[in-house]
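Asker: next input, structure requested:
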Amino acid sequence: MSLIEGLLQTSSTVTLLGAVLFLLVLYLRASGSSSEEQGKEPPGPRPLPLLGNMLQLDLKRPYLTLCELSKKYGSIFTVHFGPKKVVVLAGYKTVKQALVNQAEDFGDRDITPVFYDFNQGHGILFANGDSWKEMRRFALTNLRDFGMGNKGSEDKILEEIPYLIEVFEKHDGQAFDTTQPVIYAVSNIISAIVYGSRFEYTDPLFTGMADRANKSIRLLGTASIQMYNMFPWLGPWIKNLTSLKEIVVDMKMEVGKLVRGLKETLNPQMCRGFVDSFLVRKQTLEESGNMDSLYHDNNLVISVTNLFGAGTDTTGTTLRWGLLLMAKYTHIQDRVQDEINRVIGSRQPLVKDRKNLPYTDAVIHEIQRLANIAPMAIPHTTSRDVTFQGYFIKKGTSVIPLLTSVLQDDSEWESPQTFNPAHFLDEQGGFVRKDAFMAFSAGRRVCLGEGLARMELFLFFTSLLQHFSFSPPPGVTEDDLDLTPSVGFTLNPSPHQLCAVSRI
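Answerer: This next block holds a predicted model:
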């Protein structure tokens, strides 16, 4: 090596070391001054420079680590995901105080790098400010118009149920994976509301969208994506990020194709679904000369992608947990079926039947509570400097409402770790609502489709239990059925098969 090459190499090393030292000084100054100047910050484990508390976190299941930390540091504490400071809220009372009582303070969305990459501040789930307010308002208004959470939704679900039952019947009592048929059935409900029509389960465009949405949820929960959110410069070396980018590109292309098809047949006097309404609003604003409106193609495509993904995964995942739990706890399944037989008989269950099926309703709620499919919710951020329970939280701080700590709060639930429908029943066997049931989160960012999801879960679950008894595959006992969730942005059951034995 020549003298010049050696000097260049030495110079690069010195530069790198200097940069690292500079970052360390900035970090130490920032972490040491704020509490003195602005007030006491929430306690937490001491972070390492740059790495934060990363070495203490289970990156595949961070909610478990955070629950353990809450036992030591209390219901509000600070943890560092790499260099990023995050405040964690644990327990029903603390989460409710933040999300409901101080909704404005904690109501903004923390948009992590991976979600910014794919949404760019557009759409409904990962947006803030005027764009988010307008898109959410428009979505709520129009989704209700097209049946979300009302009689229109019920009709769409009742139309879909026979198709799902037919798929289950084809297996003739043999073991099969429930994932795809359940996901396709649930996807078709949001598709009918968004696009104006359902799809056949054999339609490659539809199955491709549903399968990709399902796969993206799994990838978003992997440790490597958590690492990317902490250290975005690692992006080029993260294989799962590359896979996610490919999926998102394909999904946007598919949505774009469907939107173009609807645009070609658009009738402003007869909107078929959410997309039509958006296109009509966009066209009206453009004709009036408003070219800077929020009704543009990016907001349309990303809003539709948000609605399709969220409307498919959460309900489909919960329903799959429900069938697995019925196969594991057959005495509860028997009691649900007895109630359905007594109250409904062989006719199709309807939404109005819910009030007469208190045990079934309690079982569905307990499935949601124990499944705990969104244990950390989607992170929030403070919209201004906040003093909360005596602690100072700076504007723009990431906040995690630890929903798993709410759904398993031992001061709210008699046996939080077990599957116990009695959590939602009074002494006379009547259904009891619980404030600590925050399966849909709460406050300004409460799930947009809560009403639709509740209706889908009730109608799909009761219809399937009316037609089938669910059991483990041959050679597998009820005790062998594993309730450990698989890794993902939401918690899905681990891969499994069930037998659906016809009762009719």
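
Asker: going forward, measure contacts between C-alpha atoms and count neighbours the same way
Answerer: Fine.

Asker: name the element Ala310 belongs to?
Answerer: Taking DSSP states H and E as the definition, Ala310 sits inside helix 297-328.

Asker: which secondary structure elements does that helix contact?
Answerer: In terms of contacts (3 or more CA pairs under 8 Å, 6 or more residues apart in numbering; DSSP states H and E), helix 297-328 is packed against helix 179-194, helix 204-220, helix 239-264, helix 274-287, helix 330-343, helix 358-371, helix 450-467, strand 468-471.

Asker: name the residues of the fourth one that come out as buried.
Answerer: Put plainly, it is helix 274-287. Phe274, Val275, Asp276, Ser277, Phe278, Leu279, Val280, Arg281, Lys282, Leu285 (16 or more other CA atoms under 10 Å).

Asker: ok, the second one - contacts?
Answerer: For Val275, the contacting residues are Val194, Tyr195, Val259, Leu262, Leu300, Val304, taking CA atoms under 8 Å, 6 or more residues apart in numbering as the criterion.

Asker: count of neighbours near the residue lying closest to the second one once chain neighbours are set aside?
Answerer: The one in question is Tyr195. Closest residue to Tyr195 apart from its sequence neighbours, by CA to CA, 6 or more residues apart in numbering: Gly273 at 5.1 Å. Other residues within reach of Gly273 by the criterion other CA atoms under 10 Å amount to 22.

Asker: swap in Asp110?
Answerer: Look at Asp110: counted by other CA under 10 Å, it has 21 neighbours.

Asker: OK, contacts around it?
Answerer: Going by CA under 8 Å, 6+ apart, Asp110 touches Phe126, Ile378, Pro379, His380, Thr381, Ser398, Val399.

Asker: quick check: the farthest pair among those residues?
Answerer: Phe126 and Val399 (14.5 Å; CA to CA).

Asker: which of these two has more neighbours?
Answerer: The neighbour comparison of Phe126 against Val399 (other CA under 10 Å) goes to Val399, with 26 against 23.

Asker: here's the other one to compare against:
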Amino acid sequence: MALLLLGLLGLCGLLGLWSWLRAWARGPTPTPCWPPGPRPLPLIGNLHLLRVTQQDRSLMELAERYGPVFTVHLGLQKTVVLTGYEAVREALLGTGQQLAGRPPIPIFHLIQRGGGIFFASGPRWKAARQFTVRTLHGLGVGRGPVAGKVLQELRCLQDELDSYRGQPFPLALLGWAPSNVTFTLLFGQRFHYQDPVFLSLLGLIDEVMVLLGSPGLQLFNLYPGLGALLQLHRPVLSKIEQVRDILRTLLEAQRASGPGAGPAHGYVDALMRQAQRDDSQGLFAEDNAVACTLDMIMAGTETTSATLQWAILLMAQHQGVQGRVQEELDHVLGPGQQLRPEHQAALPYTNAVLHEVQRYITLLPHVPRCTVADTRLGGYLLPKGTPVIPLLTSVLLDKTQWKTPGQFNPDHFLDVHGRFVQPAAFLPFSAGRRVCVGERLARTELFLLFAGLLWRYRLLPPPGTSPATLHTEPARAFTMRPRAQALCAVLRP
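Answerer: All right, here's what the predicted structure looks like:
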């Protein structure tokens, strides 16, 4: 027995020596080096320093004290925040794949189950993203085919606005056109504005976005165990399941019609064709196909719709800017002409105004990333799996990059000769490996819809109100969308 014990001790000693020699040969393991930050309190971390409705502004205030790269504790989660153009640019463009991950966000993990495009990571995300970029290009995004669809939708939106005869219309109505462009790309056909499926989808998406920005869902993401106990996630999951039911019905209708000859006529058609090819890993099975379609609907409708609403709202507030845009449009577009994407190059002021809208509103201020390996940022070594917030608000309001960052000022995008210029700090679509897959589509939609509406209408506050009384504080939602209100669209001579 004693000999057996001595033998085991000797074996353990040899194994320990072998492990030490291997570690010595590899060199010392780098010790993580965390940026400075405020001292956390038990359980809540630094949440007491962050305003619920304007977390991005609270983080910018902390950056003034702790520097452009700092650590903040969001409850029990240790997170690194990057602020200012230089720090964010270095992280998004200088780290390659190392900052291409997404941290596990509890509510999106429940919704998408690791699939989709926006909040997924790993091989499924890479395959889905590559497929989406390739498919959108094949469907004509950034080229003539999609521009034609947008112009068709512009005419439908104008018919809807004409029916109000200059009387107040709800601002949210402007979101119908970009939403329908997204549906056309997904399903190969547009919906009539009174179609029950169209109205149901828009209503559900609106409710989901409001719920995702609610304090209850923020609490669920910070403390998922407590949130599950309090059932804080149930309302949004119920709405998401209703959206899924509609999507499954539409997918089934596409599947029943079978793949047609020639190129795919929509994103869903392309998904089903891909699933019928070599898909041994199940990357394009129905659950992931629904997840990808859900991401495309939620992101493609909300972001462009909200941006267009902001653009028209700001024109109603800044009548002088609106008048100057219309003067330029009248000069470039003669009677009987049809607006085309090529006109954008001849409309520098209109282009500058549209870009300034996107800079000024910061629609998605802080979507988190995650390090997929030990990563050095700003001189600090962050371990694999560290959540990182590249704060886009701080880039679009960086005092070192913009003359009057807190003001709506289209001159930010014009040189001394009145020509359009795009500063490097214009990053509303983010940058790097996670840049928005729908950027080219959004740019085409926003230009054609914005210019088309301003060429046809004079946008005014409701009767009895002044431009100064319009609400420009964002509503509480997942994006920084404008508050519900009404405007008037009066036909121009």
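
Asker: the residue nearest to Tyr195 of structure 1 matches what in structure 2?
Answerer: In structure 2, Gly273 of structure 1 lines up with Gly266, judged by TM-score structural alignment.

Asker: now that match: how far from Glu286 of structure 2?
Answerer: Applying CA to CA, to the nearest Å, the value for Gly266 of structure 2 to Glu286 of structure 2 is 16 Å.

Asker: what span of structure 1 is stretch 351-365 of structure 2 aligned with?
Answerer: The aligned range for stretch 351-365 of structure 2 is 361-375, by TM-score structural alignment.

Asker: how far off centre is that stretch?
Answerer: 14 Å (CA atoms, centre = their mean, to the nearest Å).

Asker: how close does the residue minimising distance to the centre of structure 2 sit to Gln317 of structure 2?
Answerer: For structure 2, the residue nearest the mean C-alpha position is Leu364 (5.6 Å; CA atoms, centre = their mean). Applying CA to CA, the value for Leu364 of structure 2 to Gln317 of structure 2 is 22 Å.

Asker: cool, and Leu49 of structure 2?
Answerer: 33 Å.

Asker: from memory the match of Gly273 of structure 1 sits against Phe183, does it?
Answerer: No: counting by CA atoms under 8 Å, Gly266 of structure 2 stays clear of Phe183, with 9.0 Å between them.

Asker: quick one: map Pro168 of structure 2 onto structure 1.
Answerer: Aligned counterpart of Pro168 of structure 2 in structure 1: Ala175 (TM-score structural alignment).

Asker: where does the helix or strand hosting Tyr116 of structure 1 end up in structure 2?
Answerer: Assigned by DSSP H and E, Tyr116 of structure 1 belongs to helix 113-119. Residues 106-112 of structure 2 are matched to helix 113-119 of structure 1 when aligned by TM-score structural alignment.

Asker: same question for stretch 206-216 of structure 1.
Answerer: Residue span in structure 2 matched to stretch 206-216 of structure 1, by TM-score structural alignment: 198-208.

Asker: ok now the matching stretch, how far from the chain's centre?
Answerer: 18 Å.

Asker: in structure 2, what sits opposite Arg444 of structure 1 in the alignment?
Answerer: Using TM-score structural alignment, Arg444 of structure 1 pairs with Arg433 in structure 2.

Asker: does that match count as helix, strand or coil?
Answerer: On the three-state scheme (DSSP: H, G, I helix; E, B strand; the rest coil), Arg433 of structure 2 is labelled helix.

Asker: still on that earlier bit, contact partners for the residue nearest to Tyr195 of structure 1?
Answerer: Gly273 of structure 1 touches Leu143, Phe146, Ala192, Ile193, Val194, Tyr195, Gly196, counting by CA under 8 Å, 6+ apart.

Asker: Gly72 of structure 2: what secondary structure?
Answerer: That one is not Gly; residue 72 of structure 2 is Val. Val72 of structure 2 - assigned by three-state DSSP - is strand.

Asker: quick check: closest non-adjacent residue to it.
Answerer: Closest to Val72 of structure 2 by CA to CA, 6+ apart is Thr79, at 5.4 Å.

Asker: the one you found and Leu161 of structure 2: what is the separation?
Answerer: 46 Å.

Asker: pick out whichever of these two has more residues nearby.
Answerer: Leu161 (23 against 19).

Asker: and the counterpart of Ile247 of structure 1 in structure 2, how close does it get to Leu204 of structure 2?
Answerer: Using TM-score structural alignment, the partner of Ile247 of structure 1 in structure 2 is Lys239. Remark: distance between Lys239 of structure 2 and Leu204 of structure 2 (CA to CA) = 6 Å.

Asker: same question, Ser163 of structure 2
Answerer: Look at Ser163 of structure 2 and Leu204 of structure 2: by CA to CA, they are 25 Å apart.

Asker: looking at these two, which one has more neighbours?
Answerer: Shown here are Ser163 of structure 2 and Leu204; by other CA under 10 Å, Leu204 has more neighbours (18 against 10).

Asker: how big's the offset between the match of stretch 206-216 of structure 1 and structure 1?
Answerer: When structure 1 is overlaid, stretch 198-208 of structure 2 sits 1.5 Å from its aligned residues on average, using mean CA distance after the TM-score superposition for structure 1.

Asker: what are the contacting residues of that stretch?
Answerer: Ser179, Phe191, His192, Tyr193, Val236, Lys239, Ile240, Gln242, Val243, Ile246, Met298, Glu302.

Asker: could these go into JSON lines alongside distance to Val332 of structure 2?
Answerer: Converted to JSON lines, those look like this (distance: CA to CA, whole Å):
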{"residue": "Ser179", "distance to Val332 of structure 2": "28"}
{"residue": "Phe191", "distance to Val332 of structure 2": "32"}
{"residue": "His192", "distance to Val332 of structure 2": "32"}
{"residue": "Tyr193", "distance to Val332 of structure 2": "31"}
{"residue": "Val236", "distance to Val332 of structure 2": "47"}
{"residue": "Lys239", "distance to Val332 of structure 2": "46"}
{"residue": "Ile240", "distance to Val332 of structure 2": "45"}
{"residue": "Gln242", "distance to Val332 of structure 2": "46"}
{"residue": "Val243", "distance to Val332 of structure 2": "43"}
{"residue": "Ile246", "distance to Val332 of structure 2": "43"}
{"residue": "Met298", "distance to Val332 of structure 2": "35"}
{"residue": "Glu302", "distance to Val332 of structure 2": "31"}
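
Asker: I appreciate the help and will end here.
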